[in-house]
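In: the sequence isn't on hand, but the structure is:
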């Protein structure tokens, strides 16, 4: 799918262009829709702008992969775990390591 379109690229290159934005979008959607946080609060939690969060919520960023992430039980479970850690300010490993963990699952499942 994305691998063929992108040609010869390392998995992390593909992830940075397609998977990470979809993960951020799915996380933003989850935090707003299921946890009732404002776009502003989500932006602060994720270190982004409220405008970027708004674009994720309106599906202007993240692509078609976002819905797949939110519908996949294993991935959603990890997203929920991360969302709860972000809300409770308990991201001891740091956001990047959590993103890498989710990214590995996404690449294994969908790429």
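Out: Okay, I see it. These figures come from a predicted structure and were not determined experimentally.
In: can we go C-alpha only for contacts and neighbour counts from here?
Out: OK.
In: which ones are touching the residue positioned nearest the centre of the chain?
Out: Averaging the C-alpha coordinates of the chain gives a centre point, and the residue nearest to it by CA atoms, centre = their mean is residue 23 (1.4 Å). Taking CA atoms under 8 Å, 6 or more residues apart in numbering as the criterion, residue 23 is in contact with 62, 66, 69, 99, 102, 103.
In: how near is the last one to residue 69?
Out: Spatial separation of residue 103 from residue 69 under the definition CA to CA, to the nearest Å is 10 Å.
In: take the one below as the second:
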């Protein structure tokens, strides 16, 4: 029993250390990108009448992932939060339109998402997400400093 407790404690320490070292970019990839991809998939299917298979092919994922995006309640709160941000909704619409009309390559979509991420950092929205998940000092300026890196 003590061995299990020791393993549990070590596991929790490792997880806490890992969480403390999470960068804002990691949180974007883990939390924002899947929700963003879900919004693009929903737009392709609802607005442009793509099948789940066609949307999956265009987004480089599986039909099962698309089905999960459409019908899962997990992550629903985050998706609703993202939908309320005008720059995100605009990027979703632009990427979905580009994909639907074959005017967007996968590279164009990635570039658009990277620009969106940079805009979200400039608006301090990524900072808010970072602070929601980690104890971050009030004086933290990681996102602003990262913006200056060329």
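Out: The structure has been received and is ready for your questions. Since the structure is predicted, the reported quantities are computational estimates derived from the model, not experimental observations.
In: can you pull the TM-score for these?
Out: The TM-score (TM-score structural alignment, normalised by the length of the first structure) is 0.79; 106 aligned residues with a CA RMSD of 2.1 Å.
In: on that earlier part again, tell me the residue in the second structure aligned with the residue nearest to the centre of the first structure.
Out: Across the two structures, residue 23 of the first structure finds its equivalent in residue 36 of the second structure, going by TM-score structural alignment.
In: secondary structure element holding that match?
Out: helix 33-46 (DSSP states H and E).
In: how about residue 103 of the first structure, what's its match in the second structure?
Out: Counting by TM-score structural alignment, which is the criterion used here, residue 103 of the first structure corresponds to residue 117 in the second structure.
In: state the distance from its match to residue 13 of the second structure.
Out: According to CA to CA, residue 117 of the second structure and residue 13 of the second structure sit 30 Å apart.
In: which one of those two is surrounded by more residues?
Out: When neighbours are counted by other CA atoms under 10 Å, residue 117 of the second structure and residue 13 differ, and residue 117 comes out ahead with 21 against 12.
In: in the strand or helix carrying the more buried one, what's buried?
Out: The secondary structure element spanning residue 117 of the second structure is helix 106-122 (assigned by DSSP H and E). With burial defined by 16 or more other CA atoms under 10 Å, the residues of helix 106-122 of the second structure counted as buried are 109, 112, 113, 116, 117, 118, 119, 120, 121.
In: biggest separation within those residues, which pair?
Out: Using CA to CA, these span at most 18.4 Å, a distance reached by 109 and 121.
In: one step back: and the match of residue 103 of the first structure, what is it in contact with?
Out: Listed by CA under 8 Å, 6+ apart, the contact set of residue 117 of the second structure reads residue 28.
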